[in-house]
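> Give me a model of this one.
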Amino acid sequence: MTAVARLALTDFRNYGDAVLETAEGFVLLSGDNGAGKTNILEAVSLLAPGRGLRGAALSEMARQGGPGGFAVAARTTNIDIGTGTLATAPERRQVRINGAPVSVNSLSERLAILWLTPAMDRLFTGSAGDRRRFLDRLVLALEPMHAHHASRYEAAMRARNKLLSDELGADPEWLGALEIQMAEHGSAISDARSRTVEALDATLSGNAGDDFPLASLALEGWDGGDFIATLRSSRGRDAAAGRTTVGPHRQDLAVIHRAKHVPAARSSTGEQKALLLGLVLAHADLVAERRETPAILLLDEVAAHLDPGRRAALFGRLEGRGQVWMTATEAALFDGIGEASRFHVQDGSIGPT
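From the prediction side, this is the model:
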């Protein structure tokens, strides 16, 4: 089982220097709003590729009044991971595994980290881009190469857009080469998303009688086809629009309340939160099955949104399912959880509850 045994923060957010020693199972953080609980979860989320659970700029993560860079170091069950930035390059993230420099994307091969935050409550009513990023995080936990294909596709698409905007005219051969790259990596992205959506929908369908309402999932917005021919025929339209108008970057995750047969966006606020939680829990089950080790779960202020019965059901679902980091403003919201690593967070300091 993979778990974070030690987490050290240096000049990260509101922490100058902080260390947590944790065990497998529940890691419970309580404290007032603004004390820095979510910052700790964000630090753990940086043990995966990307910009963490807030999606913030790296320069924003460095402590105000600090030297300009930051560091997050973690000792897990079998590896040491370090990541952060230098003051001289505040937007360039560096990663080391067991002391050796590696690419950011390689983190997905080591750990699967999933999270749920209050900001995600608007996922079903927000933009397609938000849902697409959420879906890609789900895919990445199951297929680590997804990050490679996504970064290559984005780079080729940016280069194609730039070429199409050239007033002197784009080199057709160069455009063709970029479109071949987009087709190769775009198809891999779409296929991986389809596999994840299909597998997750099947997992959800098998959870009938769960304590949380179940979602039904589908992938919409782009169905592949002869992507190279589509890109070639859309050059004029894309040049006028200043962007690529077709491709996997236009896909969307459709979520339906399975029992009521209505879009999640039309469900009540409470139902949307429960649907999202059920979706994340089902994905955690799928990750544990596929990777043969549980994902690390980061649940920010989840308990406060649940009634006592559903809260107890959640704790029961999470018991013995790997390492679960949870935050709450009051330690009493964790009543019902047995053995756990418990901490009180106050003004950027961390101590035992």
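> CA only for contacts and neighbour counts going forward, please
OK.
> count of neighbours near residue 275?
25 (other Cα atoms under 10 Å).
> Kindly report the same for the one 3 residues further on.
As a burial measure, the neighbour count of residue 278 was computed by other Cα under 10 Å and equals 21.
> let's see this one next to it:
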Amino acid sequence: MVARLILQDFRSYEALDLPVEGQIVALIGENGAGKTNILEALSLFTPGRGLRRAELATMARLGGDGSFAASITLAEDGGRLGIGLGAPDAEGRRPRLARIDGAAVGSALAFSDYLRVVWLTPDLDGLFRGAAGDRRRFLDRLVLAVDPGHATRSNALERALRSRNRILEESPGQGAWLDAVEREIAELGVAVAAARAETVARLCAIIAETRDEASPFPDAAIALAGEIDTLVARLPAVDAEDAYRDLLRQGRNRDRAAGRTLAGPQASDLEVRHGPKDIPAGQGSTGEQKALLIGIVLAHARLVAAMSGLPPLVLLDEVAAHLDPRRRAALYEGLAGLGCQVWITGADAALFGDLPAGAQRFAITPGHADPIG
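Now for the predicted structure:
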């Protein structure tokens, strides 16, 4: 649980020192006041690019010197985690900073021993009707919260795929090069697909265990769809790697013509169905899709806590605005029972009238966060 957040030259905040005590923290203010900026700062304390998927350089405050710093103090042990961009070196490059209790660490991956973070933003509202790539990114964020090493494997796979595409385009006759890079792709691809499959299986189990027919957040049926996902589901890892490598070898001409590798985790999809209605999630109403998504995120938070032993920090951006009163009340009840600290934003203070006792409310205005009540 975060006990204190300090920002320096981050987005709209020249300086912010925010002490926190509540399990649920509501940030209330007009659109553009800076509510999401606070959530984004918190989302940086996990591997990846944060909830906006932005480059760190774009987070520095306009009018500042181009650097920024964000730090949090944890309530459990008083530990301090810090991240930001430093002053430019002689060549004008700004170092990325990550610190634990003042000592430099290699990256935000080191924070995973202290904190896990999950989030839900308005950008995800069209997830079930959108592109498969959006669902893959959503899935990989779920995996990353329980398996921090997933980011390293996924990044290495992307690099290997780019290498293969380049060889196919520039030197397609270099069979030895292709054999080597395809072996690497097969090993990484199976590892990525297996991590996704394990997370989906565990998430499905959590959803089944906590299913409540009366809940306004219907249970979701989740599955992976893709050639490599089928291989990983039916074969041992070594055999799945061999089979995937054969697919890559057989698909060289096709992939060269397409300009990309068509088989692999980069082509998988996350299939979600509305459990009670047994229909694809994308066919549900807007409200049903939102309710399904919230249910998945709540189940995921429980999974993260169970697997890591760290109740995650849950960031919910403008999630209550599109819920009817019954679902909103059920959301707050569910959040109170998570055992996690939750930061939630909204433009209308009336949306937070039913928050449980002990919740903290802050009025957000440009550059400021002031306690309410």
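> Map residue 51 of structure 2 across to structure 1 for me.
Correspondence of residue 51 of structure 2 to structure 1, assessed by TM-score structural alignment: residue 53.
> I'd say residue 168 of structure 2 and residue 252 touch.
Yes: using Cα atoms under 8 Å, residue 168 of structure 2 is in contact with residue 252, at 7.3 Å.
> Looking at these two, which is more packed in?
Higher neighbour count among residue 168 of structure 2 and residue 252: residue 168, with 23 against 19, using other Cα under 10 Å.
> Now which residue in structure 1 aligns to the more buried one?
Checking TM-score structural alignment: residue 168 of structure 2 goes with residue 164.
> and residue 5 of structure 1, how far is that from residue 23 of structure 1?
6 Å (Cα to Cα, to the nearest Å).
> roughly how far apart are residue 272 of structure 1 and residue 291 of structure 1?
Residue 272 of structure 1 sits 28 Å away from residue 291 of structure 1, going by Cα to Cα.
> out of these two, which sits in the more crowded spot?
Neighbours per residue (other Cα under 10 Å) separate residue 272 of structure 1 from residue 291, with residue 272 holding more: 23 against 14.
> Mean deviation, the helix or strand containing the more buried one versus structure 2?
If you go by DSSP states H and E, residue 272 of structure 1 is part of helix 269-291. Helix 269-291 of structure 1 differs from its equivalent in structure 2 by a mean of 0.9 Å after superposition (mean Cα distance after the TM-score superposition for structure 1).
> For the longest strand belonging to structure 2, give me the average deviation versus structure 1.
Ordering each strand of structure 2 by length in residues (DSSP state E) puts strand 2-10 first. Superposing on structure 1 and averaging over aligned pairs (mean Cα distance after the TM-score superposition for structure 1), strand 2-10 of structure 2 comes out at 1.2 Å.
> Tell me the counterpart residues of that strand in structure 1, please.
Alignment of strand 2-10 of structure 2 against structure 1: residues 4-12, by TM-score structural alignment.
> picking up where we left off before, dump the residue contacts of the match of residue 168 of structure 2.
170, 235, 238, 239, 242 (Cα atoms under 8 Å, 6 or more residues apart in numbering).
> What residue in structure 2 is the furthest from its centre?
Outermost residue of structure 2 with respect to the C-alpha centroid, by Cα atoms, centre = their mean, is residue 173; its distance is 39.8 Å.
> and that one, how far is that from residue 253 of structure 2?
Distance of residue 173 of structure 2 to residue 253 of structure 2, computed by Cα to Cα: 11 Å.
> what's the helix or strand for the residue most central in space within structure 1?
The centroid of structure 1 falls nearest to residue 137 when counting by Cα atoms, centre = their mean (4.2 Å). Residue 137 of structure 1 is part of helix 128-142 when elements are defined by DSSP H and E.
> what about that helix, distance to the chain center?
How far helix 128-142 of structure 1 lies from its chain's middle: 7 Å, per Cα atoms, centre = their mean, to the nearest Å.
> quick one: that helix aligns where in structure 2?
Using TM-score structural alignment, helix 128-142 of structure 1 corresponds to residues 132-146 of structure 2.
> before we move on, back to that, apart from its chain neighbours, what residue comes closest to the residue nearest to the centre of structure 1?
Nearest residue to residue 137 of structure 1, sequence neighbours excluded (Cα to Cα, 6 or more residues apart in numbering): residue 114, at 7.8 Å.
> if I read this right, the one you found contacts residue 294, doesn't it?
No: shown here, residue 114 of structure 1 and residue 294 do not form a contact pair, counting by Cα under 8 Å, at 10.3 Å.
> shared neighbours of those two, which are they?
Shared contacts of residue 114 of structure 1 and residue 294, defined by Cα under 8 Å, 6+ apart, comprise residue 284.
> which stretches of structure 2 form helices?
Under the criterion DSSP state H, structure 2 contains helices at 35-43, 132-146, 150-170, 175-209, 227-234, 237-250, 252-258, 286-308, 325-336.
> now those helices as a markdown table including distance to residue 7 of structure 2?
Listed next are these as a markdown table, based on distance: least, Cα to Cα, whole Å:
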| stretch | distance to residue 7 of structure 2 |
| --- | --- |
| helix 35-43 | 8 |
| helix 132-146 | 24 |
| helix 150-170 | 26 |
| helix 175-209 | 33 |
| helix 227-234 | 42 |
| helix 237-250 | 45 |
| helix 252-258 | 46 |
| helix 286-308 | 26 |
| helix 325-336 | 26 |
